[in-house]
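[1] Give me coordinates for this.
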Amino acid sequence: MAEGKCATCSRYLLIVFNFLFWICGGVCIGIGLWAVLDPEIESYLRQLANINIPLDSILVAAYILIAVGSFMFFVGFCGCCGAIRESACMLGVYIACMAVVICGELSAGIYVAVEKGNLEGLLRKQLLGEVRNYTRRSNRTTISLDFLQARFECCGADSFKDYLSNPYYYNSTKNIYVPDSCCRDKGTKLTPPEPRNSTACQIEAKLQLNTTTSELRTKGCFPILTNWLDANSAILIGAVVGIAVIEILGLIFAVCLCRNRTIYYD
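    Purely as a prediction, here's the structure:
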């Protein structure tokens, strides 16, 4: 067995932590495989969450979940088995993987802090692009914008007038000037939402009112979204720091166990 109270404590903590990590990885893989293999997944999600998600978006998310789950499963397996067997090889692989993850997270944090202004510009550009390409046909763009506009009660990137640059709405002959998700809804939580008074909303959009309206959401999503991110930045930073602390402790425990082990299985 490992020598010293520190090494013994590290061994048991590593076993518990990585066993849970291993289980989480297996769950992610299982959910991802279910989403890929089940032909009824699209309709099931629509019934479960009242959200119409295209199949290609579901498959992309499923493959990402499988990839992340596989990595978690592998790292958790190496850490758990390495701690049980006090295997230098498995502990070494675990230490290397955790070091790569921590360095990646640190690099990402520094990049976001340094490039915050440029990232906000890219976000605004992306929102403007999606607004200009929005149509009433259900696709990935319409679903993401409908959700964003309904969730944050906004319309367009900078304002509802951004839809004037959208050919579909600019050339519309049906007196439709903004999507239904730009109108105040009935609170049914449907996607796309059901407008409370679609006619009045479209009239207000046609008149391009700059004052507060009764049915049209005039504020843009970009300023509301950036304000929301700023307001919740402390929570996001706290969550990231908490995860990083756990990962660093796991790395320290693995190094401590690797240096003080007495039984060799390699």
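
[2] C-alpha only now, for contacts and for neighbours.
    Will do.

[3] Tell me how far L33 lies from W228.
    With the distance defined as C-alpha to C-alpha, to the nearest Å, L33 ends up 34 Å from W228.

[4] more crowded one of these two?
    L33 (16 against 12; other C-alpha atoms under 10 Å).

[5] Which residues are in contact with the more buried one?
    By C-alpha atoms under 8 Å, 6 or more residues apart in numbering, the contact set of L33 is 62, 66.

[6] what do you get if the cut-off is 10 Å, keeping everything else the same?
    Applying C-alpha atoms under 10 Å, 6 or more residues apart in numbering to L33 gives the contacts 27, 59, 62-63, 65-66.

[7] With distance to N197, secondary structure and neighbour count as new columns, can those be given to me in a markdown table?
    Below are the contacts of L33 laid out as a markdown table (distance: C-alpha to C-alpha, whole Å; DSSP: H, G, I helix; E, B strand; the rest coil; neighbours: other C-alpha atoms under 10 Å):
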| residue | distance to N197 | secondary structure | neighbour count |
| --- | --- | --- | --- |
| V27 | 44 | helix | 17 |
| L59 | 36 | helix | 18 |
| A62 | 37 | helix | 21 |
| Y63 | 40 | helix | 16 |
| L65 | 40 | helix | 21 |
| I66 | 43 | helix | 23 |
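
[8] before we go on, could you also do this sequence so I can check it against the first one:
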Amino acid sequence: MMAGCGPKIAKFFLFILNFCLWVCSIVLIAGGAFVTAEYKPYVDYLFSNDTILIVSWTTIGIGVFIFIVGFAGCCGAIRENSCLLKMYLMFVFIIVLAEPVLGILTFVYIGDIEQSLEDGMLQSINETYDLKAGATEAVDDIQKLFHCCGANGYSDYKNSEHLKEGLAVPESCCVIKNHITGITANCTMGAKGQPTYPDLVWIDGCVDASKDSIKNYYLIILAVAFGFHVFGILTMVFACCVINGMNKDGYNRNINRDPNSPAFGG
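    Here you go, the predicted model:
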């Protein structure tokens, strides 16, 4: 058991900070899992590449790694194992150095994700909407969810090869859709991409409409990563204090056991 008030206080704060790291890791895992679950069913039809899933899987992996590292730190402190704590210190240092890279990649990939959504959705609208059930469902779902129409607007349906004849836009683009006779019919009337009553159709494209939601997901992840950066530095400081206290305690015990030391009159 370590002697002295300082190392014991450092050990206590190391537990507290590791708990905060665990919370951060759980949020990272949950955030990455949520984005993966939310967008995985639509990746094939709404995105031109897997960028959004790559970022999400990376976030989950980092979260799991942080959780394991935090657990090792607590075990090292409880057992007062200098080797475990030094390994813990090294891994936390690596993660702290990697955090800015994650932040930069997050901002870079946000732009790629928006472009991927635009390209993928336009391809589905032009080539597979009303031809493949998966593409139709994916486009309809995002239009209903974000109250939007097309990737950039309802005019995107001008080039839709398989949109049913006589429809300007799908029903999922309608602003008002209820049981009142004629509302839905009026909304979808017109040539492809040119609704007769545009006031009944959502004006915003889905790329712009979903942009804030995508950014919010990743801003949350970035905020958690920044929180870990701060907690990581603090845990490194307290881990060093605990290791130093353990080394001093071991040194003192060795001196007290040495018959040639002043304590034994040597």
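
[9] what span of the second structure lines up against stretch 152-163 of the first structure?
    With the alignment judged by TM-score structural alignment, the segment of the second structure matched to stretch 152-163 of the first structure spans residues 146-157.

[10] ugh, wrong one, stretch 245-260 of the first structure
    Per TM-score structural alignment, the counterpart of stretch 245-260 of the first structure in the second structure is residues 230-245.

[11] Can you state the mean residue-to-residue distance of the matching stretch versus the first structure?
    Superposed on the first structure, stretch 230-245 of the second structure shows a mean distance of 2.3 Å to its aligned residues (mean C-alpha distance after the TM-score superposition for the first structure).

[12] Go ahead and report the secondary structure state at S107 of the first structure.
    Following DSSP: H, G, I helix; E, B strand; the rest coil, S107 of the first structure is assigned to helix.

[13] Neighbours of it, how many?
    By other C-alpha under 10 Å, the residues close to S107 of the first structure number 12.

[14] Then T211 of the first structure?
    7.

[15] try G4 of the first structure
    Every residue meeting other C-alpha under 10 Å relative to G4 of the first structure is counted, giving 12.

[16] Then C103 of the first structure?
    By the other C-alpha under 10 Å criterion, the neighbourhood of C103 of the first structure contains 12 residues.

[17] To which residue of the second structure is it aligned?
    For C103 of the first structure, the residue aligned by TM-score structural alignment is L97.

[18] Verify the stated contact: that match with V230.
    No - checked against C-alpha atoms under 10 Å, the pair L97 of the second structure and V230 is beyond contact range at 11.6 Å.

[19] ok, now how distant is N254 of the second structure from L167 of the second structure?
    88 Å.

[20] what does D208 of the second structure give?
    24 Å.

[21] Looking at these two, which has the bigger crowd around it?
    Neighbour tally, D208 of the second structure and L167, criterion other C-alpha under 10 Å: the higher count belongs to L167, 20 against 16.

[22] List the contacts of the more buried one.
    157, 185-195.

[23] which SS state does N152 of the second structure fall under?
    Per three-state DSSP, the secondary structure class of N152 of the second structure is coil.

[24] ok, and the closest non-adjacent residue to it?
    G205 (3.9 Å; C-alpha to C-alpha, 6 or more residues apart in numbering).

[25] That neighbour pairs with which position in the first structure?
    When the first structure is aligned by TM-score structural alignment, the residue opposite G205 of the second structure is G220.

[26] so that match makes contact with N227?
    No - using C-alpha under 10 Å as the test, G220 of the first structure is too far from N227 to be in contact (11.6 Å).

[27] just to confirm, which helix or strand has the residue positioned nearest the centre of the first structure in it?
    Here the mean C-alpha position of the first structure is nearest to the C-alpha of A61 (C-alpha atoms, centre = their mean), at a distance of 10.0 Å. Assigned by DSSP states H and E, A61 of the first structure belongs to helix 55-85.

[28] Tell me the spacing between N175 of the first structure and C201 of the first structure.
    When C-alpha to C-alpha is the yardstick, N175 of the first structure and C201 of the first structure sit 11 Å from each other.

[29] Please enumerate the strands of the second structure.
    Taking DSSP state E as the criterion, the second structure carries its strands at 190-191, 194-195.

[30] Which among these is found nearest to G73 of the second structure?
    Taking C-alpha to C-alpha as the criterion, G73 of the second structure comes closest to strand 194-195 out of the strands of the second structure, the separation being 62.3 Å.
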